[in-house]
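S.K.: this one's sequence-less:
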């Protein structure tokens, strides 16, 4: 009898039933990739998709970013009909684009249009990292160039939110040409003395960081955003030196003069409105 009292009991793992699984909707909880905190998705959305525990900024989709930035009901999209082709007959590229279109309900990796921000008319472009990792192909470059040209014509400030892995390899040199095209369009904006605000989010890398995203009259980034051209390992192998831990973060770039501000997401819209107010006030006084 005493032997039975001290007998080790077998431990069994409980497997949730199919009914229990159905009762917990998918996506109801989210885990912070930095601190590991698990919380309700709805609470995270209320906090602008910023972790309450550590301040980590989750990625935003283009529609979410537009909703947070532009005055409600005051956004009119440009060039929604532009669609990617397959100029190099790259294997499975059309199928991958089609899957991303279905997944994101977008036609490309950037949404451009015009609206008001704090009552100030502006041209706004937002890249979406869910679509081919926000890579810049011919359509992305064309939409951004057209947005810059419309801003120059209308004399509206241009606000561009970058979120990209760089050039789109499936379009080869045509993708690289978009770096020159977008930069040339922004040069016209500069000649017309129209404000360009570039907002760099996590991540902004490759050909996007080396072209339009770094050419703002004012360059702003969200906290701890990864910003850079080549990867850390490639640079370390090239220069044969160990790079600082915070290398290619928004804070590192701010410290070395490549950014004007690092702004928390909760303060970003107000910061943009302040900059637009200064710009419009300056224009009116000049005129």
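M.R.: Right, received. Where do you want to start? All figures in this text were calculated on a predicted structure; none of them were measured in a lab.
S.K.: CA atoms for contacts and neighbours, from now on please.
M.R.: Will do.
S.K.: could you tell me whether residue 204 really is in a strand?
M.R.: Yes. Under DSSP: H, G, I helix; E, B strand; the rest coil, residue 204 sits within a strand.
S.K.: show me what contacts it?
M.R.: With contact taken as Cα atoms under 8 Å, 6 or more residues apart in numbering, residue 204 is in contact with 162-166, 213, 225-228.
S.K.: do residue 236 as well
M.R.: 242-243.
S.K.: ok so, going back, narrow the contacts of residue 204 to those in helices?
M.R.: Among these, no residue falls in helices (DSSP state H).
S.K.: show me which pair in the residues you listed is furthest apart.
M.R.: Maximum pairwise distance among the contacts of residue 204 (Cα to Cα): 14.7 Å, between 166 and 225.
S.K.: okay, pairing it with this:
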């Protein structure tokens, strides 16, 4: 009867909260607070986009974000620079500042707020960052385009960074390398974004006039105005496996020509068979391959010096 008095008709517990506490707290008050909960990171396991397999994050990081199935996941600027340069050592080169939101672009979210969120998420000022160091003992200026920063879009800041990197390569007399990853031009900057296609091309003319190699590493995805400009002007074009490389998306092309495109269309392996790129290289092998290419392309210059 006493037990029945403690419960209502639906079986709910009417006892005060103090009486419903755990037995350990009642016996030894405060002992529970002495032991903090063990914190487990929410992203300790990462799902492979290809197979759906759950991969232990530290293992994935050790494999440079290449899954056991061979899928090359997208990586950020700092990791890309660190594994590219010898011993992970390099000099960061600051990019020139530009006017933000020059067109006062109307959007459902203010453009300055989008920039602020992207900077917070990536830790980078814009989509292109610059580093200088040695790759297998060969000096080079390296640009990295980060897709996590507003889709790696090409805007005024990215264009200025590219021009700065090209001019730095000329000034220091070293090769110029870029890792591309972009959805194309940044719509919030309109025609000013499209102008960067011409500006980057002119900057590359200075690199080539100086007799310096320009190497492009195409990562997933490289599309739009970036592909239509500096991504396809390299002396050597390398691509990571299964990277999407093309100007327009597959669906847009199929709707335009009213035909079904072949399997693997716009993927690295499809394009190398058709001569659009020179070599497909796994991410862990990139530093060695780049070092070999740099040594070959600069051999004559080194002898002349």
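M.R.: Yep, that arrived. Fair warning: this is a prediction, and the values are worked out from it, not measured in the lab.
S.K.: what would the contacts of residue 204 of the first structure look like in CSV with distance to residue 26 of the first structure and neighbour count?
M.R.: Shown next, in CSV, are the contacts of residue 204 of the first structure (distance: Cα to Cα, whole Å; neighbours: other Cα atoms under 10 Å):
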residue, distance to residue 26 of the first structure, neighbour count
162, 29, 28
163, 26, 33
164, 27, 31
165, 28, 23
166, 31, 25
213, 35, 25
225, 28, 20
226, 29, 22
227, 32, 30
228, 34, 22
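S.K.: select from those residues every entry located in strands.
M.R.: Counting by DSSP state E, the part of these found in strands is 162-164, 227-228.
S.K.: turn those residues into JSON lines, columns for distance to residue 255 of the first structure.
M.R.: Listed next are these as JSON lines, based on distance: Cα to Cα, whole Å:
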{"residue": "162", "distance to residue 255 of the first structure": "20"}
{"residue": "163", "distance to residue 255 of the first structure": "21"}
{"residue": "164", "distance to residue 255 of the first structure": "23"}
{"residue": "227", "distance to residue 255 of the first structure": "13"}
{"residue": "228", "distance to residue 255 of the first structure": "15"}
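S.K.: and which of these is nearest residue 96 of the first structure?
M.R.: Residue 96 of the first structure lies nearest to residue 164 out of those, by Cα to Cα, at 16.9 Å.
S.K.: which helix or strand contains residue 248 of the second structure?
M.R.: If you go by DSSP states H and E, residue 248 of the second structure is not part of any helix or strand.
S.K.: same thing with the one 5 residues further on?
M.R.: Under the assignment given by DSSP H and E, the secondary-structure element containing residue 253 of the second structure is helix 250-257.
S.K.: quick one: contacts for residue 190 of the second structure?
M.R.: By Cα under 8 Å, 6+ apart, the contact set of residue 190 of the second structure is residue 103.
S.K.: give me the mean deviation of the top helix by length along the second structure from the first structure.
M.R.: For the second structure, the helix that runs over the most residues, judged by DSSP H, is helix 190-209. Helix 190-209 of the second structure: mean distance to aligned residues in the first structure after superposition is 0.8 Å, counting by mean Cα distance after the TM-score superposition for the first structure.
S.K.: hang on, the earlier thing: so where in the first structure does the helix holding residue 253 of the second structure end up aligned?
M.R.: With TM-score structural alignment applied, helix 250-257 of the second structure matches the range 232-239 in the first structure.
S.K.: now stretch 124-131 of the second structure
M.R.: Under TM-score structural alignment, stretch 124-131 of the second structure corresponds to residues 106-113 of the first structure.
S.K.: pretty sure residue 159 of the first structure belongs to a strand, no?
M.R.: Yes. Remark: residue 159 of the first structure belongs to a strand, assigned using three-state DSSP.
S.K.: that one matches what in the second structure?
M.R.: Alignment note (TM-score structural alignment): residue 159 of the first structure maps to residue 177 of the second structure.
S.K.: its match contacts residue 141, doesn't it?
M.R.: Yes. Using Cα atoms under 8 Å, residue 177 of the second structure is in contact with residue 141, at 6.2 Å.
S.K.: when the two are compared, which one has more neighbours?
M.R.: Ranked by neighbour count (other Cα atoms under 10 Å), residue 177 of the second structure and residue 141 place residue 141 first, with 28 against 25.
S.K.: looking at this, the more buried one is in a helix?
M.R.: No. Residue 141 of the second structure: not assigned to a helix; according to three-state DSSP it is strand.
S.K.: for the stretch 1-150 of the second structure, just list every one of the helices.
M.R.: Secondary structure of the stretch 1-150 of the second structure, counting by DSSP state H, counting those that start in this stretch: helices at 2-5, 23-27, 57-62, 77-84, 111-122.
S.K.: which one of these is the most hemmed in?
M.R.: Of all those, helix 77-84 has the most neighbours on average by mean count of other Cα atoms under 10 Å, namely a mean of 19.
S.K.: mind listing what residue 197 of the first structure touches?
M.R.: The neighbours of residue 197 of the first structure, taking Cα under 8 Å, 6+ apart as the test, are 157-160, 216-220.
S.K.: one step back: matching residues in the first structure for the longest helix of the second structure?
M.R.: Per TM-score structural alignment, the counterpart of helix 190-209 of the second structure in the first structure is residues 172-191.
S.K.: distance between the matching stretch and the chain's centre?
M.R.: Chain-centre distance of stretch 172-191 of the first structure: 19 Å, with Cα atoms, centre = their mean, to the nearest Å.
S.K.: buried set for that stretch?
M.R.: For stretch 172-191 of the first structure, burial by neighbour count (16 or more other Cα atoms under 10 Å) applies to 174-179, 181-190.
S.K.: need the max-distance pair from those residues.
M.R.: Top of the distance list for those (Cα to Cα): 174 and 190, 24.8 Å.
S.K.: what lines up with residue 259 of the first structure in the second structure?
M.R.: Under the alignment (TM-score structural alignment), residue 259 of the first structure maps onto residue 277.
S.K.: what's the mean distance for the match of helix 250-257 of the second structure versus the second structure?
M.R.: Mean deviation of stretch 232-239 of the first structure from its aligned counterpart in the second structure after superposition (mean Cα distance after the TM-score superposition for the first structure): 1.7 Å.
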